[in-house]
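S.K.: Quick one: sequence plus predicted model below, questions after.
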Amino acid sequence: MRDGIRETYTVNEEDVGERLDKWLTEQMQDNDWDLSRSTVQTWLKSSIVTRIPTGKIKASDQIEVNQQYVVDLPAEEPVTIVGDDLPLDIVYEDEDVVVVNKPRGLVVHPAPGHLRGTLVNALVARGIILSSLGGEMRPGVVHRIDKDTSGLVMLAKTDRAYYSLTAQLQAHTVERQYTAIVHGRMTHQNGTIEMPIARDPQDRQRMAAIAGGKQAVTHFQVIERFDRYTLVRCRLETGRTHQIRVHFAAIDHPLAGDPVYGRRHTLQIAGQALHAQTLGFEHPSTGEWRVFSSELPEDMAGLLTGLQAGRIR
């Protein structure tokens, strides 16, 4: 069990009607909790889990949109995130938000067993104060990208910004475009992959495109084709864990370098060839639409140059 953690989970419109215990278990597993549904049911009977707005709760409750559930595990000592002086590319910062171009290999936030060396630790070292919403180990974190995915991620510095950005994510109005190199020569110029995603029942560390999962929609456009690979641009409509990786693997075009869903013989890159290249959102204070972009990292750019020159096949 992980002690000394306070995390908040908000019900999206697409989850309305699910049983509370099932929904909360899935939400927590998606945020790296290794727990069972029976554990969550026990917590629901105690003060460990509370609801906003307040009221009696039970495992069989059907959840309603915008309800918030707080998981509060007390500790003898409060959790403190230690600052780590790490190289960090801050693309934008003001009093409300900070946008970071995360390098491949960097975890977004601390977790039990990995308390140091994350993006949040690096921001703390710079004196950047993040919203306390999201949890003690995920302050200001409104969305994540995988450790071995590079690119743009936004964090909230104020509670107002946190509520605004999470609401935009839930409404699917945040612009999130990724560039990826996938196996195979794709025949369609563009298309949409719409397959529900859930935890793989055979391996809880993996996700899978299976019936009964949560709705997941990925739009794609082919940028360039090579002999055995394709460069694609992806736009997320939803934001499920490992969504792009799972969707392209499901249509037999797994991401190059993907150690979980990919192929044994692949391009030489430390992780999946996936970069969060464009991020757009409505500014929480001004209402202005802001869009940020970043160049491909050196490893992906090098692979692309090799493919274009025919040195890599």
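M.R.: Received the coordinates, thanks. Note that the structure is predicted; figures quoted are calculated from it, not measured.
S.K.: switch to C-alpha atoms for all contacts and neighbour counts from now on
M.R.: Fine.
S.K.: can you list contacts of stretch 247-259?
M.R.: Around stretch 247-259, the neighbours that count as contacts under CA atoms under 8 Å, 6 or more residues apart in numbering are 180-184, 186, 193, 195, 209, 218, 245-246, 261-263, 266-274.
S.K.: Which members of the residues you listed occur in helices, if any?
M.R.: In helices, defined here by DSSP state H, the members of these are Arg245, Val246.
S.K.: In strands, which of the contacts of stretch 247-259 appear?
M.R.: Ala180, Ile181, Val182, His183, Ile193, Ala209, Thr218, Leu274 (DSSP state E).
S.K.: you'd agree the fourth one is up against Tyr229?
M.R.: Yes - taking contacts as CA atoms under 8 Å, His183 lies within contact range of Tyr229: 4.6 Å.
S.K.: before we move on, back to that, whichever of the ones in strands among the contacts of stretch 247-259 end up buried, select them in ChimeraX.
M.R.: If you want just the buried ones from those in ChimeraX, going by 16 or more other CA atoms under 10 Å, the selection is:
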select :180,181,182,183,209,218,274
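S.K.: Tell me which two in the ones in strands among the contacts of stretch 247-259 are the farthest apart.
M.R.: Ile181 and Ala209 (20.0 Å; CA to CA).
S.K.: List the buried residues in whatever helix or strand Ala301 lives in.
M.R.: Per DSSP states H and E, Ala301 falls inside helix 298-309. Neighbour-count burial for helix 298-309 flags Met300, Leu303, Leu304, Leu307 (criterion: 16+ other CA under 10 Å).
S.K.: Save those as a markdown table, and put in distance to Val100 too.
M.R.: Converted to a markdown table, these look like this (distance: CA to CA, whole Å):
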| residue | distance to Val100 |
| --- | --- |
| Met300 | 18 |
| Leu303 | 23 |
| Leu304 | 23 |
| Leu307 | 28 |
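S.K.: A further structure is provided below for comparison with the first:
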Amino acid sequence: MKEKIRIIEHGQGWICLEKPGGMSVHNDPGKDMISILQKSLGRGSVEKLQPAHRLDKETSGLLLVATTQETLTDLSALFAARKVTKRYKALVHGHFDQDRGSWDTPLTKSAGGRTDPRGRGKRVKALTGYTVLDRSIHYTLLDIELFTGRKHQIRRHAKLAGHPVVGDPRYGSPRALEFLKNQKQFESMGLQSYFLKFQDKGRTITLELPDLPLEAARLFEEDKS
């Protein structure tokens, strides 16, 4: 993948990047986002880049990366204490009767699967809030806020609610994925981390992406006509 990684903002000890969908953060040496960014900084760079939180490979959007160990410790503590506001835009299948709501089905801490999104073993509290932003013929665009941090939480809750994320390769139906690929030329996933807010040395930092990724925006607009 040769997509350009866009730097959205930077501060003392951190960089905020826009991660492309389909790119791993740090589990694909030489091809993942951290490797590509480290290479772009050049061999003389003394910065050691480390992600401060997680984004699934298929999810696009804002990612905070620490450039110092001190900042990594500080940011990790903020995320662990739920002191970072994280919001996502999710393009999901189907329609909603209410414009606002929440999903609170308990989930395992590890990922589930297509046939068992809750996961096997001990399940713990999970809370996802959503607001309807827009609708098309077959899809709904949601603004989602996470109040807990379970793996694949949005994707699992959406699946359990009967509204899987469009293009989700793990929790979406094979039939829907085949239709999107062959009939709509859509091979992405409709989930974007678009908003982050946190405190940085006494300042409130607010970061936001105004638009959906091009593929998701195209699919959504085509479905309105």
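M.R.: Nice, I can see it. Being a predicted model, the structure only gives us computed values, none of them experimental.
S.K.: so what number do they get for TM-score?
M.R.: After superposition, the two chains reach a TM-score (TM-score structural alignment, normalised by the length of structure 2) of 0.85; 212 aligned residues with a CA RMSD of 2.4 Å.
S.K.: Share the number of residues neighbouring Val108 of structure 1, please.
M.R.: 21 (other CA atoms under 10 Å).
S.K.: can you tell me the helix or strand for it?
M.R.: Using DSSP H and E, Val108 of structure 1 falls outside every helix and strand.
S.K.: Spatially nearest residue to it (excluding sequence neighbours)?
M.R.: Among residues not flanking Val108 of structure 1 along the chain, Leu119 sits closest, at 4.8 Å (CA to CA, 6 or more residues apart in numbering).
S.K.: That neighbour and Arg176 of structure 1: what is the separation?
M.R.: Leu119 of structure 1 sits 19 Å away from Arg176 of structure 1, going by CA to CA, to the nearest Å.
S.K.: And for Asp148 of structure 1?
M.R.: According to CA to CA, Asp148 of structure 1 and Arg176 of structure 1 sit 17 Å apart.
S.K.: Could you tell me how many residues sit around the equivalent of Arg176 of structure 1 over in structure 2?
M.R.: Alignment note: Arg176 of structure 1 maps to Lys86 in structure 2; criterion TM-score structural alignment. Using other CA under 10 Å, Lys86 of structure 2 has 19 other residues around it.
S.K.: So Lys86 of structure 2 belongs to a helix, correct?
M.R.: No - counting by DSSP: H, G, I helix; E, B strand; the rest coil, Lys86 of structure 2 is not found in a helix; it is strand.
S.K.: Give me the contact list for stretch 192-200 of structure 2.
M.R.: Outside stretch 192-200 of structure 2, the residues that touch it by CA under 8 Å, 6+ apart are 59-63, 78, 83-90, 204-210, 212-213.
S.K.: same check, this time on stretch 71-82 of structure 2
M.R.: Here stretch 71-82 of structure 2 makes contact (CA under 8 Å, 6+ apart) with Gly13, Trp14, Gln50, Pro51, Ala52, His53, Val65, Ala66, Val84, Phe147, Thr148, Phe198.
S.K.: which of the residues in it are buried?
M.R.: Under the neighbour-count criterion of 16+ other CA under 10 Å, stretch 71-82 of structure 2 has Thr71, Leu72, Leu75, Ser76, Leu78, Phe79 buried.
S.K.: now do stretch 187-198 of structure 1
M.R.: Met195, Pro196, Ile197, Ala198.
S.K.: Where in structure 1 does stretch 149-167 of structure 2 align, residue-wise?
M.R.: Under TM-score structural alignment, the match for stretch 149-167 of structure 2 is residues 239-257.
S.K.: and the end-to-end length of that stretch?
M.R.: End-to-end span of stretch 239-257 of structure 1 (CA to CA): 21 Å.
S.K.: so which of the buried residues of stretch 187-198 of structure 1 comes closest to Tyr92 of structure 1?
M.R.: Relative to Tyr92 of structure 1, the closest of those is Ile197; by CA to CA it sits at 32.2 Å.
S.K.: Residue in structure 2 paired with that closest one?
M.R.: Aligning on TM-score structural alignment places Ile197 of structure 1 opposite Leu107 in structure 2.
S.K.: Its match contacts Gly121, doesn't it?
M.R.: No - Leu107 of structure 2 is beyond contact range of Gly121, at 9.2 Å (criterion: CA under 8 Å).
S.K.: and the buried residues of helix 298-309 of structure 1, which two are the farthest apart?
M.R.: So, the buried residues of helix 298-309 of structure 1 by CA to CA: farthest apart are Met300 and Leu307, at 10.5 Å.
S.K.: Run through the strands of structure 2 in chain order.
M.R.: Going by DSSP E, structure 2 shows strands at 6-11, 14-19, 50-51, 60-66, 85-93, 100-103, 128-135, 139-146, 191-200, 203-208.
S.K.: Generate TSV for those, with distance to Pro164 of structure 2 as supplementary columns.
M.R.: Formatted as TSV, the strands of structure 2 follow (distance: least, CA to CA, whole Å):
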stretch	distance to Pro164 of structure 2
strand 6-11	28
strand 14-19	22
strand 50-51	27
strand 60-66	17
strand 85-93	6
strand 100-103	13
strand 128-135	14
strand 139-146	10
strand 191-200	11
strand 203-208	24
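S.K.: and the gap between the equivalent of Asp146 of structure 1 over in structure 2 and Asp223 of structure 2?
M.R.: Asp146 of structure 1 maps onto Asp56 in structure 2, with residues paired by TM-score structural alignment. Applying CA to CA, the value for Asp56 of structure 2 to Asp223 of structure 2 is 26 Å.
S.K.: With Ala90 of structure 2 instead?
M.R.: Ala90 of structure 2 sits 15 Å away from Asp223 of structure 2, going by CA to CA.
S.K.: same question, Trp103 of structure 2
M.R.: 26 Å.
S.K.: Pull up the overlap in contacts between Leu107 and Gly121 of structure 2.
M.R.: Common neighbours of Leu107 of structure 2 and Gly121 are not found (criterion: CA under 8 Å, 6+ apart).
S.K.: Quick test: name the residue nearest the centre of structure 1.
M.R.: Arg144 (3.2 Å; CA atoms, centre = their mean).
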